[in-house]
Structures are given as C-alpha cells and as structure tokens.
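Novice: Predicted structure and sequence below. I'll ask about it afterward.
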Amino acid sequence: MIPQHPFPITGRTLSRADVQSLLSSTDGALTFVQCDFDDADLTRLDLRGASFIECSFVEAALSRALLADSRWRQCKGRQADFELADLTDAQFERCDLNNTQWRRARLASARFSNVKLTGARLAEVAGLGLVFEESLLISTDLRGLSFRKQRLVQLDLSDADLTGCDFTDAVFDGGSLRNANLTKARFAGADLRQVDLGGLKLPDTSVLKGATISYHQAAELLAELGLHVA
C-alpha cells in the first residue's frame, strides 16, 4: 500500500530526484513548506493539487509540469519557467514571480492575488477566467489576454504590453495604465475613471473609444496633446 503524507515536507532543498521519490511514495497531494527548489528541473512532473508555502523556485524549470489545482503562498520564483505548464485553477497569493516565463501555459480559472509579476511574459497563455487582483504587472507581456467584464482591482499595468487585450465592459478599481502599450486593445464599455491613464499618447487614446473616463482624465489627455481646458 502506498502511504500518504499527512504532514508537510518542511525546510528541505529538493532536487528532481527527491520530488520524484516523494511522488512515487504517496497517493495524495503533497504540501511543501519553506522548501528550496532553486534551479531545480521539475519539467513534466505531476504535481496536481500540491501546495507550496514560502518556497523558493528561483530559475526553476517547470515547463510542461502538471500543476492544476496547485496552491502557492508567499513563494519566490524569479525567472522560473512555466512554459506549457498546466496551471488550471491554480492560486497564487503574495508571491514574487518577477521575470517569469509562462508562454502557452494553461491558466484557465487561475488566480493571482497580491503577486509581483514585473517583467513576466504571459503571451499566448490559455487564460479563460484568469484573474489578477492587487498585483504588480509592470512591463509584463500580456498580449492578447481577455479581461472582458472583469473587475480589475489595483492592477499596476504601467509599461505593460497590452497589445490586442480585450477590456470590453471591464471596471478598473484603481491601478495604472501609465505608458502601457494599448495597440489594438479594446475598451468599449469599460469604466476607466479610477485608473491612472498618464503618459498615453494620441495613437493610444483612439482605442479608448466607448470607454468611460472622468473629466479630470479627459483634461489630462488633452494636456498630452498640448491643449488646455478652460
């Protein structure tokens, strides 16, 4: 009989072989607390339902890993590679994931809350139902993602690449779009009255057609064109 692990795996530095051994010795989802996976090769491993608490994944390779329903809390993963990983229904809370790679990952119904994703690349992900809230997405590549009808709470999208993103009927609750690339983005029906629109240039403002902005924001946009509202 394969034993389960009723207690979390705590304070260990784990290699690929270590994780494979743990997976082969249990039929339940694993919980890791304060474990070190830095530089580890975890590609293609089946870690569905696993929980990671205060773990480190700096420059770890997780491409094509099965991580559906996984939970990540206060983890660090600078420059980790999640390319083509399955993260359906995964939840990330208070994690530092700057400069991570997510190309073509499955992120359907995944949630990122209070997460740092500065410089991350999320182009081409499968993100139906993907949610970000109170997160740093500065200079993040989010090309083509849909935020349609979402309430976007305190998202800092400054300098982000939002080319082709769909914000139709979205409501921005704070946050920033300062200097973001809005090429071919869609904002029809969006409520932008509480978001920072600073730095937008004339080509960008045309994509805001159909959105609601405040009088103050309108004055700022006109000022960018060298006009003054009397």
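Specialist: All right, it came through fine. Residues are numbered from 1 along each chain as shown.
Novice: going forward, measure contacts and count neighbours with C-alpha atoms only.
Specialist: OK.
Novice: Between the two ends of stretch 197-210, what distance do you get?
Specialist: Stretch 197-210 has an end-to-end distance of 15 Å (criterion: C-alpha to C-alpha, to the nearest Å).
Novice: same thing with stretch 131-147?
Specialist: 8 Å.
Novice: what sits up against it?
Specialist: 109-125, 127-128, 152-168, 170 (C-alpha atoms under 8 Å, 6 or more residues apart in numbering).
Novice: One more to weigh against that first structure:
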Amino acid sequence: MPEPIEDVTFHDEDWYAEELTDRHYVRCTFHRVDLTEATSRGAVFDSCTFGDVLFNVSRHTDSAFTRCVFTRCNLFEAEFIGCKLVGSTFDRCDLRPLTVDGGDWSFVTLAGADLRGARFTGVRMRETDLAGVDLTGATVHGVDLSDVQWRGARLSGADLRGSDLTGLDPTAVQRAGAVIDVGQAVALAHALGFDVRV
C-alpha cells in the first residue's frame, strides 16, 4: 500500500474509467468528481467526503470506504464486491440499481434511501440504519441484518431469504409480498409472541 494522500481536496476532476488500484486517501474531499465507469481494487478511502460525485457504472472490488460521507452522489449501476463501508453515510444519493456482494456494511446510514430493485448478497450489515428505506422488489440474500433499524422501511416484494431478520418487527414495516423462508417465518412468529409447534 502506497503512502496515504491526506487532507487533499479534489474539485471538478474527470476520472472517467480511472483505475484506482491500491490507492489510499485519508480525510480527502471529492467534489463533483466524475468516476463514471471507474474501477477500484484494494483502494482505501478513510474518513473522506464525496459531494455530487458520479459513481455511475463504477466497480469496486476489495476496497474500503470507511467512515465516509456521500452526499447527492449518483451510484447508478455501481457494484461493490467484497468492500468495507463500515460507518459510512449516504445522504440524498441516487442508489438505483445498486449491487453489493459480500463485504461489511455495518453501522452504515442509509435512512430514507431509495433502494428499489437493489441486490445485497452475503454482506454484513449489522446495526445499519435502514429506517424509511425503500427496498421494494430488492434482493437481500444471506445478509446479516442483526440489530438493524427498520422503522418505516418498505419491503414489499423484497426477497429476504437467508438473511438474519431476528431484529425485525413485522408491524413496523410495509411487508406485503415480501419473500422469506421457513426458518425466518418461525423467527418472526416467535418475535410476535406466537408459540410455534409442529
């Protein structure tokens, strides 16, 4: 890993299709940077701020965006494979359709985000803030959702099979047509006070 670039502001830069391999940024600010179709592998962004940044069709593999803030960014068809986003916040971002495969998105703030049709598979999302999030028609497979904040979330038509829903209060979310497996159904029934017997 190269020496980190610290406390630098990047403003109105064109990084279209840039290959960000093993780069390391700490407390940097990215404002109106075009990262459309960019790729990152093994890159680290620690405590960075992204404002009005274009991540359209970008692909990130084994990279880290920890404790970062994303404001009004466009992540149309962005992919995060095995990435770590612990403690990051998304505010008024365009996140559709987002693909997340593996990695750790624990303690991430996605409150109120439009994630219709998004795909989250095999990712750790412990204590993530999903209050008011719209996951209508989304795929959320094998995801660790323990201690997630669900209040007011929309899960209609979402496929939640294989995910940890032990902290989900079914009465606090919109859930019509959401798909779950038998084990999840039993756990949710227990959460509602039912004594499940065969």
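Specialist: Done, it's in. Everything numeric in this text was worked out from a predicted model, so none of it was measured.
Novice: picking that back up, out of the contacts of stretch 131-147 of structure 1, list just those in strands.
Specialist: Assignment to strands by DSSP state E places the following of the contacts of stretch 131-147 of structure 1 there: 111-113, 152-153.
Novice: Please pick the buried ones from the contacts of stretch 131-147 of structure 1.
Specialist: Neighbour counting with 16 or more other C-alpha atoms under 10 Å marks 109-125, 127, 152-168, 170 as buried within these.
Novice: What sits closest to the aligned residue in structure 1 for Val196 of structure 2 if chain neighbours are left out?
Specialist: The alignment partner of Val196 of structure 2 in structure 1, by TM-score structural alignment, is Val229. Nearest residue to Val229 of structure 1, sequence neighbours excluded (C-alpha to C-alpha, 6 or more residues apart in numbering): Ala219, at 6.2 Å.
Novice: before we move on, what about Thr212 of structure 1?
Specialist: In space, and not counting its chain neighbours, Thr212 of structure 1 is closest to Asp191: 4.9 Å by C-alpha to C-alpha, 6+ apart.
Novice: and the equivalent of that neighbour over in structure 2, what does it touch?
Specialist: Aligned by TM-score structural alignment, Asp191 of structure 1 pairs with Asp159 of structure 2. Taking C-alpha under 8 Å, 6+ apart, we find Asp159 of structure 2 in contact with 137-141, 178-180.
Novice: Kindly report the same for Cys48 of structure 2.
Specialist: Neighbours of Cys48 of structure 2 in contact, by C-alpha under 8 Å, 6+ apart: 25-30, 65, 67-69.
Novice: Now, these that are in strands?
Specialist: Short answer: the contacts of Cys48 of structure 2 in strands (DSSP E) are 25-26, 29-30, 65, 69.
Novice: Just the buried subset of those, please.
Specialist: Neighbour counting by 16+ other C-alpha under 10 Å classes 25-26, 29-30, 65, 69 among these as buried.
Novice: what would the residues you listed look like in JSON lines with distance to Gln174 of structure 2?
Specialist: JSON lines is the format used below for these (distance: C-alpha to C-alpha, whole Å):
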{"residue": "Tyr25", "distance to Gln174 of structure 2": "39"}
{"residue": "Val26", "distance to Gln174 of structure 2": "39"}
{"residue": "Thr29", "distance to Gln174 of structure 2": "37"}
{"residue": "Phe30", "distance to Gln174 of structure 2": "36"}
{"residue": "Phe65", "distance to Gln174 of structure 2": "30"}
{"residue": "Val69", "distance to Gln174 of structure 2": "28"}
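Novice: Nearest residue to Leu84 of structure 1 in space, please, no chain neighbours.
Specialist: Looking at Leu84 of structure 1 with C-alpha to C-alpha, 6+ apart, the closest residue is Ala105, at 4.0 Å.
Novice: ok, so what distance separates the equivalent of the one you found over in structure 2 from Lys84 of structure 2?
Specialist: Superposed on structure 2 with TM-score structural alignment, Ala105 of structure 1 falls opposite Cys73. Taking C-alpha to C-alpha as the measure, Cys73 of structure 2 falls 18 Å from Lys84 of structure 2.
Novice: so which of the buried ones among the ones in strands among the contacts of Cys48 of structure 2 would you say is closest to Gly42 of structure 2?
Specialist: Nearest to Gly42 of structure 2 among those is Phe65, at 10.6 Å by C-alpha to C-alpha.
Novice: what residues are up against the closest one?
Specialist: Shown in contact with Phe65 of structure 2 (C-alpha under 8 Å, 6+ apart): 44-48, 83-86, 88.
Novice: Contacts only, for Leu35 of structure 2.
Specialist: Contacts of Leu35 of structure 2 by C-alpha under 8 Å, 6+ apart are 14-18, 53-56, 58.
Novice: Of those residues, which count as buried by neighbour count?
Specialist: Here, 16+ other C-alpha under 10 Å leaves 16-17, 53-56, 58 buried among the contacts of Leu35 of structure 2.
Novice: what residue of structure 1 matches up with Gly82 of structure 2?
Specialist: Match for Gly82 of structure 2 (TM-score structural alignment): Asn114.
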